[in-house]
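Generate a structure from the sequence data that follows.
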Amino acid sequence: MDDLPPQLLLEILSRLSDSADLARCRVASKTLNCLAPEVRSVNLQCSYLRYAKSRSHPTSVYMTPFKSIFSKLISDSRTVDSVSIGVDRPLRLVSYDDVEDEDDLFLTEANFVNSWLPKVCRHLRSLSISDFWVQSCWRRSDVLSLISSHCRNLVELEIKNAWLSADFVTPMAYLTTLTLEFIRLDDENLEKVNECFPSVQVLNLIGVGGLKDPKIHLAKLKTLCWTLSNAPLSITVIAPNLVKLKLKCVKPHVLVIETPLLSGLHLSLEGAGDFKVKELNYLRKLHLESSALRNLLVKFPFGRIVKNLTVVSTKWEVPVGVTKSILELLLSAFPNVGSLTLTPGIWSELEMCPSLGDLESKTQMKDVKEITAYVTVNDIEVTVFTIFSILDHCSNISYIAIFIHRDVVSNVTSSLISRCMAYSSKVRWKWGMWKEGTKDAWICDSF
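As a prediction, the model looks like this:
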């Protein structure tokens, strides 16, 4: 090892994803120990095993506090441009018992952050802090103010599992990526977010609570992923350069979307009392998820330009008094769709009401070229009839991918595949399996 060029050794050390491994290398070799301070990133995560040992009486006396280890790593580093400190995911399951008086894993504590951040802030470009929720949820942190006052050149910021104050936060002109995940935020309308992060292009707000009438108004924003943990009265997104939007909420009274350049929309909601969407001339890809899908379809004024559509029904019930199938309603709302994905709830409803109507529906389905469907095959004859009916109406279809539930017995699966492929040889068939909570798997395809 000592015979390798120093630059190569430094490159090897820089590729270690965990700074704990870097610390072990320093103990094992004098050469590595000398080179380690040149590594430009610090990444230290507290594992569940370490946490358990620190709380066990036989082993706790030998455990160096986690914050002390991190402070040592930071103080030994000469130039740092990336810092990541946090706790592993299993620690989210730790109960609140007997931990309220501890703070060794309260990582957004102002005094702790202030003890190391000024030393590295000059060159810092990326910062990630993933706190320990059972120690941070009842302690409000001023870490945002500290970061904004010290880190003038920060480009990426990520904070998870914390209660954050928005007081005294100053604008961060160079920040382009911001992630707040499982955060209680004292900025109920997101006024500070809009004011202090004007250059953000990628914004992730995942499970941010404490919001009343949140409004995103960012001129340079291009990608927004927003999952709301509560039910605000109104939700507003105004972003003239936004291209991709993923929004998951419950049922706001008012939902306003003003994003003229939007090309991809992933929308999950039960419904919206007042659904306001300005013209979306560039929207091509839509993922629509709702427990009231039929009612929501009539609120979409931009359906004619959608080419790629995925629909998810989160609460399926047999529709009463409905004469049109869900597929007819979808193709009426989105008449120019070329690629269509039908998830399990949608397919089950389609099998209950498979009729695709008259020649008008055939005209509506002329642009459909690709279909992906997730089926359960409760009755193979019903499933086969539904697939054949779609084939008869989609004269220009060239590709069908069918995912069959993993619990369907193999002989039923084999029969379904052989009958479908024999019915239409001009279509390229692709077959797979699906099950809740598992990854989809391909079985076979044909040309």
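
contacts and neighbour counts: CA atoms only from here.
Will do.

how close does the residue nearest the centre of the chain sit to L327?
The centroid of the chain falls nearest to C225 when counting by CA atoms, centre = their mean (6.5 Å). Applying CA to CA, to the nearest Å, the value for C225 to L327 is 28 Å.

cool, D98 as well?
Taking CA to CA, one finds D98 at 55 Å from L327.

Next: V193.
Per CA to CA, V193 is found 41 Å from L327.

Those two: which has the busier surroundings?
A direct count of neighbours by other CA atoms under 10 Å for V193 and L327 places L327 higher, at 22 against 19.

what about that one, which SS state?
Taken by DSSP: H, G, I helix; E, B strand; the rest coil, the conformation at L327 corresponds to helix.

pretty sure it contacts L350?
Yes - at 6.8 Å, L327 counts as touching L350 under the criterion of CA atoms under 8 Å.

just the helices in the stretch 1-150 of the chain please.
Assigned by DSSP state H, counting those that start in this stretch, the stretch 1-150 of the chain shows helices spanning 6-14, 19-28, 30-35, 48-55, 57-60, 66-76, 110-120, 133-136, 143-150.

Out of the ones you listed, indicate the one that is most buried.
For the helices of the stretch 1-150 of the chain, the largest average neighbour count (mean count of other CA atoms under 10 Å) is found in helix 133-136, namely a mean of 23.

Quick check: which element contains the spatially closest residue to V277 that is not a sequence neighbour?
Nearest residue to V277, sequence neighbours excluded (CA to CA, 6 or more residues apart in numbering): I257, at 4.9 Å. Element membership for I257, per DSSP states H and E: strand 254-258.

Strands of the stretch 151-300 of the chain, start to end?
For the stretch 151-300 of the chain, the strands defined by DSSP state E, counting those that start in this stretch cover 156-165, 177-186, 202-208, 215-217, 223-228, 234-238, 244-248, 254-258, 264-268, 274-277, 285-290.

Could you look over those and pick the most buried one?
Using mean count of other CA under 10 Å, the stretch among the strands of the stretch 151-300 of the chain with the largest mean neighbour count is strand 156-165, at a mean of 22.

Show me what that strand is packed against.
Applying 3 or more CA pairs under 8 Å, 6 or more residues apart in numbering; DSSP states H and E, we find strand 156-165 packed against strand 126-130, helix 133-136, strand 140-141, helix 143-150, strand 177-186.

Following up with a second sequence; could you model it the same way so I can compare the two?
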Amino acid sequence: MDDLPPPLVLEILSRLGDSADLARCRVASKAFNAHSHEVRSVTLICTLSRYLKSRSPETKHQVTPFKSVFNNLVRHLRCVESVSIGVEKSLAGLSYDDVDDESDDLYLTDAGFVKEWLPRVCGELKSLSVSDFWIQSCWRRSDILAHISASCQALLNLELRNAWLSVDGLNPMQMLRSLTLEFIRLDDENLNKFNQCFPCLQHLNLIGVGGLKEPSIHLCHLKTCRWTVSNAPLSLAIVAPNLSKLDLKCIRPSSLVIETPVLSDLFLSLENPSKFKIEYFTDLENLRLESANLFGLIGLFPQCTSTRRLTVDSLKCTDIVDVKMLSLEVLSNTFANMRSLGLRSGAWSEMERCFRTCHVQSQNKITGLKEITAQLVIQDLDVTLSFIFCVLGMCINLSDVALLIHRDVYPDVASNLISQCTAQHPKIRWKWGMWQEDSEDTWVSDGI
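Just a heads-up that it's a prediction; the model follows:
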């Protein structure tokens, strides 16, 4: 092993997924030890098994403190470009009842701990990821943002998870291009400091960020954004003139403003639209909508003539009443130039219920639609077949139909549906599959 070429040794060490293995390699080989100092990335994750051993009276004396292991790794590296430190996702399943101490051994956004190692790596650091241990971090406010912004001038990518973050002392980070905050309590209720200090962000992910009141994103260079809002009601605003992709999930915002004129890809999920302002989209090609009031949400959109691919789903909500049901005609009127339509199970059920209730088949023909993908909910096979044939009768240029049947449907019912569809419309290219809640769709066969 000591005879391996130095470039190959460095390549092997650089590919280690866990930097704890790097420490083991140092004692396994002189060559590995000599070249380990050239590795430019550190990744160290505390596993559930390690955590449990550190807490057990029988084994805790055998476990080196996690922070000490990390500090030792960083101390021996000459130039670091990437740091990723955190706890395994399985640790998120621990409850407060499982921990009866006030330890800080896994409080990774602790300013004191950060000040120990960050000065050693900040010069060339391009990417930094810290996933904290929520049980230890949720009640301790961290100033990690101030320390990162003061020292990491070359940082391009920053990810922080499971922590309570203060923006006191936060300095502008002109080089930062990508930011992820996930399950964060943030002391910046309207994102004012946030907008000021990350002016050049191009990619932003805000997942379950709490502490917000009337948050507004104003970022001129932003290109992609994923924002999952867990609390409500909130007044939300996104003003981003260069945003091309937006994934926004919220419950019932008291108001919602989206000013993103060049948006091409939008996924919007909310229970019930209320005060909703949305600009006319000239480049919106891909659109996915989820709502308990899907008819009302679609009605708030201006006519989107640029939309080519549309996916819709109707969410379940017990306290929303007197909601108009969705129909294929409503979709075609709003999105006149769609070529591909995806109907998730909720939307399919709602549209089939509308068909069954109204007993009226539209005389309007839809000429542009070429393909449909749908998750079927079969309660009455005859009604489902009638609705499928009604859709095929309206969409005169339809060529590809992909239907997913729920896994709980009896095999003979599924077989009957498949045989009748293929017999009645042999020129359609059929594709069949199965779906189930909280599972990936499974495609089982391609038809004619």
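
what TM-score do we get after superposing?
The TM-score (TM-score structural alignment, normalised by the length of the first structure) is 0.96; 444 aligned residues with a CA RMSD of 1.8 Å.

hang on, the earlier thing: mind listing what the residue nearest to V277 of the first structure touches?
236-238, 276-278 (CA atoms under 8 Å, 6 or more residues apart in numbering).

Residue in the second structure paired with it?
For I257 of the first structure, the aligned residue in the second structure is I258 (criterion: TM-score structural alignment).

and the gap between M175 of the second structure and E102 of the second structure?
M175 of the second structure sits 37 Å away from E102 of the second structure, going by CA to CA.

Of these two, give the one with the bigger neighbour count.
Applying other CA under 10 Å to M175 of the second structure and E102 shows that M175 carries more neighbours, namely 17 against 8.

Contact partners for that one?
Contacts of M175 of the second structure (CA under 8 Å, 6+ apart): 153-156, 200.

In helices, which of the residues you listed fall?
Judged by DSSP state H, helices contain none of those.

which one of those residues has the most neighbours?
Neighbour counts for the contacts of M175 of the second structure (other CA under 10 Å) peak at L155, which has 24 neighbours.

hang on, isn't that one packed against V121?
No - using CA under 8 Å as the test, L155 of the second structure is too far from V121 to be in contact (10.9 Å).

in terms of contact, does K369 of the first structure touch A401 like I think?
No - using CA under 8 Å, K369 of the first structure is not in contact with A401, being 11.5 Å away.

who's in contact with the residue nearest to N43 of the first structure when sequence neighbours are not counted?
Excluding the flanking residues, the one nearest N43 of the first structure by CA to CA, 6+ apart is S84, at 4.5 Å. S84 of the first structure makes contact with 42-45, 127-129 under the criterion CA under 8 Å, 6+ apart.

Could you work out the most separated pair of those residues?
Q45 and L127 (13.5 Å; CA to CA).

between those two, which one's more packed in?
Between Q45 of the first structure and L127, counted using other CA under 10 Å, L127 has the larger neighbour count: 23 against 19.

Where does W442 of the first structure sit: helix, strand or coil?
Per three-state DSSP, the local secondary structure of W442 of the first structure is strand.

got a list of what it touches?
Per CA under 8 Å, 6+ apart, neighbours of W442 of the first structure: 430-433.

now that we have those residues, which one has the most neighbours?
M433 (21 neighbours).

Which stretch of the second structure is the strand or helix carrying it matched to in the alignment?
In this assignment (DSSP H and E), M433 of the first structure forms part of strand 428-434. Counting by TM-score structural alignment, strand 428-434 of the first structure falls onto residues 429-435 of the second structure.

ok, average deviation of that stretch from the first structure?
For stretch 429-435 of the second structure, the mean distance to aligned residues of the first structure following superposition is 0.7 Å (mean CA distance after the TM-score superposition for the first structure).

Residues contacting that stretch, please?
Here stretch 429-435 of the second structure makes contact (CA under 8 Å, 6+ apart) with 375, 399-407, 422, 441-448.

Also stretch 106-123 of the second structure?
Residues from elsewhere that reach stretch 106-123 of the second structure (CA under 8 Å, 6+ apart): 66-67, 71, 74-75, 79-81, 85-87, 130-133, 136-137, 142-144, 147-148, 151-154, 163.

do stretch 212-231 of the second structure as well
With CA under 8 Å, 6+ apart as the test, stretch 212-231 of the second structure has contacts from 186-192, 195, 199-210, 234-251.

do the same with stretch 281-289 of the first structure
If you take CA under 8 Å, 6+ apart as the criterion, stretch 281-289 of the first structure is touched by 260-269, 302, 305-314.

Got a ChimeraX select line for the buried ones in those residues?
This is how ChimeraX selects the buried members of the contacts of stretch 281-289 of the first structure, with burial counted by 16 or more other CA atoms under 10 Å:
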select :260,261,262,263,264,265,266,267,268,269,302,305,306,307,308,309,310,311,312,313,314
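
Does R140 of the first structure touch L164 like I think?
Yes - using CA under 8 Å, R140 of the first structure makes contact with L164 at a distance of 5.7 Å.

Distance to R284 of the first structure added to the helices of the stretch 1-150 of the first structure, as a markdown table?
Output for the helices of the stretch 1-150 of the first structure, formatted as a markdown table (distance: least, CA to CA, whole Å):
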| stretch | distance to R284 of the first structure |
| --- | --- |
| helix 6-14 | 41 |
| helix 19-28 | 43 |
| helix 30-35 | 51 |
| helix 48-55 | 44 |
| helix 57-60 | 57 |
| helix 66-76 | 47 |
| helix 110-120 | 44 |
| helix 133-136 | 39 |
| helix 143-150 | 37 |
